[in-house]
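>>> sequence plus predicted model, see below.
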Amino acid sequence: MGLPGVADKKLSIFLGKFCPDPAAILAALERTKLCTELDFVPGESICRQGDRVDGCWLVLEGQIEVRADEQVVVYRGPGEIFGEQGLVHVLSGKTGTRTADVKAVGPVKLLRIDASFQERLDDKEKVAWTLTLADVINEKLEQATAMRSGLRSSATQHELLLRRFSEGDALGLVKIAASGKQVSIQNRRAIILFSDIAGFSVWSTSKAPAEVARHLGALAGIQINAVRDGGGHVDKLMGDGAMAYWFVDSGEREKCEPIAALACVRKIASVCKAYFEQHGLPLGLRMGLHVGDVSFGDFGAENRIAVTLLGAAVNTAARYEQAKSPDIGDIRISPTLRELMLSAGESPNTFRGPTKVEVKHGVELDVFSI
């Protein structure tokens, strides 16, 4: 066919498994030109429940998740097709609509076969195509039959548990890893936030463990809730510190996430300050933010899932939080992120600086602060 190598190979493998006459269908696709390669960004919707049936998709690279009733029904990976049931409805003369939501889990490449392809087939080709779709549906029915009614409840409880440890895109990757599948490392761009409660270690040495835990839990809750309300994701809690992030790897996200992240840290600073004053705690809160390219994925081991961000940008964000100087405020922002915030509409008057500050290993940073 005239398709790129990956698409041609995956399509040939798929047809070899399900189609009684692969050569006929490959020739028909070449003749009609009704298949297209499409790329989807992480979290992007591919189709929604109730949409008109206008084709089906073969997964070439990445993972998609199929959701119904706000629960994940199944994942589909390379070499698997989805949306075929709607085409069977169309073949039978019915007006089909989608029965589930489908979205990308990480970057996804698909081969879309338009529904009108079926109308261009001669009788022999139509029989081969119909049998292909029927064989796919039969295999999926067999897979569904193998499940027990108790699995639905078990899956719900499993997802609720996972949501206690991860969220957003990370949750999708954790679920893939938990199913035993390999999680691909993604190249993303993100705003990274590190926070630390200044003076907490010294203060806590003379306090009862229960009191320390009570305040630590309350302060962690303030930060977690603010990040989630601001559309961000909590990566981890580290003693009296936290790490969070906002992905900014699309034009739309670059317009809104920098302002959301700034509003979030302002809220955290304000609420934590009020908490310190209310409880008479001699503490402060430092936050450092930077934006840059990161690797996102499961960096754990065989028996340990650890979905997180890694890269130089993460280390740099941590250094902004750790910077010490009487000339900077509690919210420290890198020049790169400041420029992104200004592009998103933030006023230059919001920021003080830059101030040169020396951090670990003699590295100097230009620090803007609030």
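Cool, the structure landed.
>>> CA atoms for contacts and neighbours, from now on please.
Fine.
>>> which ones are touching D366?
The contact partners of D366, taken as Cα atoms under 8 Å, 6 or more residues apart in numbering, are 334-335, 354-357.
>>> part of a strand, is it?
Yes: checked against DSSP: H, G, I helix; E, B strand; the rest coil, D366 lies within a strand.
>>> residue boundaries of the helices in this structure?
With DSSP state H as the criterion, the chain has helices at 5-18, 22-32, 84-91, 123-145, 149-163, 168-178, 200-204, 209-229, 251-278, 312-322, 335-343.
>>> before we go on, here's another structure to hold up against the first:
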Amino acid sequence: MTPDPIEDTPIPAPRRPLGARLGRVRGRAGLTAAGAALLLLVGAGNGLLLAWQSTVQHRITHTLSVDRILMQVLADLLDSETGQRGYLLTGDPAFLVPYTAGQARIAAELPLLETELGRSPDQAARLAALRPAITRKFAELDRTLALDRAGDRDGALALVRAGEGKTEMDQIRRIIETMRGQEDDLLMGYQQHAHRIESMVGIGSIVSIGIMALLAVLALREAGRRAALSRFLPAELTPLLERGGSLDQGGGLRLGERRHAAIAFVDMRGSTAIAERADPETVAILVTGFRRCVAQAARENAGVIDKFMGDGALVVFGVPEARADAAAQALAFASRLEALVAEWNAGTGEAPVRIGIGVHCGEVFVGVVGDDDRLEFTVLGDAVNVAARIEQATKTFGATTLVSQAALDAARVTGAEWREVSRQALRGRQEAFPIYGRAA
């Protein structure tokens, strides 16, 4: 609040009688007592707000934990299926390791989901449908392996080609996507609560002594968060700490925030076939080389690698600090990665590695999930899902890179560099969705 220049200007006053001066002293004492009482009231109010904030934070962490477990269940199931397919095609027992490991991990993860979702009847019902679907999927995988052990590998492969397992896998994906969708809706509501709490705490902090106390607490918490972030932030984000930047940009990484960003999904094509015919050491060298290309392209274009997923990667642009050129950086990343992979292929002398890249822009959730012993920077939201589906479309249209209209608009791309390849709706959506590939 701007001080009133008239009220703040000292004006000489005539000498008052003793009684009047005693009255002023008593008035100041009363104001002091009132100020102390107000500070106590503000402190109590801030204490309640902080307790509420802790509850909301716990709910946010819980929601993100459920989403992480759901993603891990699907990933483990895919690992098991890949191991089964690899074993049937090659006969190499090494492929049974991810198959059995995936089964074991899912057996441990489903009880965790049951505990986390016990208070949500809708999610508990979906989990009740998910369990038998997974059981049927593993039964289908086990039948093929049983046929192979009985000496009927052709029969096992014929059962795989029949497509029963694909139907089960599609059902499992639908259930998991529905469950994740509800958790995302809950997350958005919790975020709104968190931002309201922050606003109310800010109003209470107007009291001068409260501001001093709050600043001291926030300084300590800031130092603690900065020390914690140094353990888990991707390497691309460490300059933020070195510059002394706030760890609460736009609402706080620990609570999370909604941010407009550009997303690039990358996938290495044909990795399953390569794994089937190559030894594990060759596969490891291949994946390592691919990841080095992704890391270099991301580093050169201010991209943050949210995570590597086997032979794929999720790269984000415009976080943790918003950037107007995030979409342009994502497109530049795609071009640079194509060039790096081409150089890599030329130097190996082996069969060329092919990749698919999907680029999209939109609103995402950016935040830190986990507890103090294991924290992780992550990006979630519909824009991430759309980028993944665009990347999957590169297989359909035989393109290396496909981008959305939103990405091109945000990057302000003009000219004939990109041409429209499709206006079909993406999988799981009904509306037309134009996507673009590089013009020949």
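Arrived safely. These numbers come from a predicted model, not from an experiment.
>>> any idea what the TM-score comes out to?
The TM-score (TM-score structural alignment, normalised by the length of the first structure) is 0.52; 242 aligned residues with a Cα RMSD of 4.9 Å.
>>> quick revisit: determine which two of the contacts of D366 of the first structure are furthest apart.
P335 and V357 (13.0 Å; Cα to Cα).
>>> which of the contacts of D366 of the first structure has the most neighbours?
Within the contacts of D366 of the first structure, S334 tops the neighbour count with 21 neighbours, counted by other Cα atoms under 10 Å.
>>> what about it, distance to E346 of the first structure?
15 Å (Cα to Cα, to the nearest Å).
>>> hmm, back to that, of the contacts of D366 of the first structure, which are still contacts in the second structure?
Contacts conserved in the second structure for these, counting by both residues aligned by TM-score structural alignment, their matches' Cα atoms under 8 Å: 334-335, 354-357.
>>> from those, which ones fall inside strands?
Taking DSSP state E, the ones among those that sit in strands are 354-357.
>>> hey, what's in contact with both of P335 and V357 of the first structure?
Shared contacts of P335 of the first structure and V357, counting by Cα under 8 Å, 6+ apart, come down to 366-367.
>>> so which residues of the stretch 101-250 of the second structure form helices?
For the stretch 101-250 of the second structure, the helices defined by DSSP state H, counting those that start in this stretch occupy 121-149, 153-161, 164-204, 208-232, 238-242.
>>> output the ones you listed as CSV; include the columns distance to F333 of the second structure and mean neighbour count.
Formatted as CSV, the helices of the stretch 101-250 of the second structure follow (distance: least, Cα to Cα, whole Å; neighbours: other Cα atoms under 10 Å):
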stretch, distance to F333 of the second structure, mean neighbour count
helix 121-149, 38, 16
helix 153-161, 37, 16
helix 164-204, 28, 16
helix 208-232, 24, 14
helix 238-242, 20, 13
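>>> for those, give me JSON lines that also has distance to D306 of the second structure.
Converted to JSON lines, the helices of the stretch 101-250 of the second structure look like this (distance: least, Cα to Cα, whole Å):
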{"stretch": "helix 121-149", "distance to D306 of the second structure": "27"}
{"stretch": "helix 153-161", "distance to D306 of the second structure": "34"}
{"stretch": "helix 164-204", "distance to D306 of the second structure": "18"}
{"stretch": "helix 208-232", "distance to D306 of the second structure": "11"}
{"stretch": "helix 238-242", "distance to D306 of the second structure": "14"}
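>>> can you tell which of these is closest to D409 of the second structure?
Here helix 164-204 is closest among the helices of the stretch 101-250 of the second structure (Cα to Cα), at 26.1 Å.
>>> which secondary structure elements does that closest one sit against?
Applying 3 or more Cα pairs under 8 Å, 6 or more residues apart in numbering; DSSP states H and E, we find helix 164-204 of the second structure packed against helix 18-90, helix 121-149.
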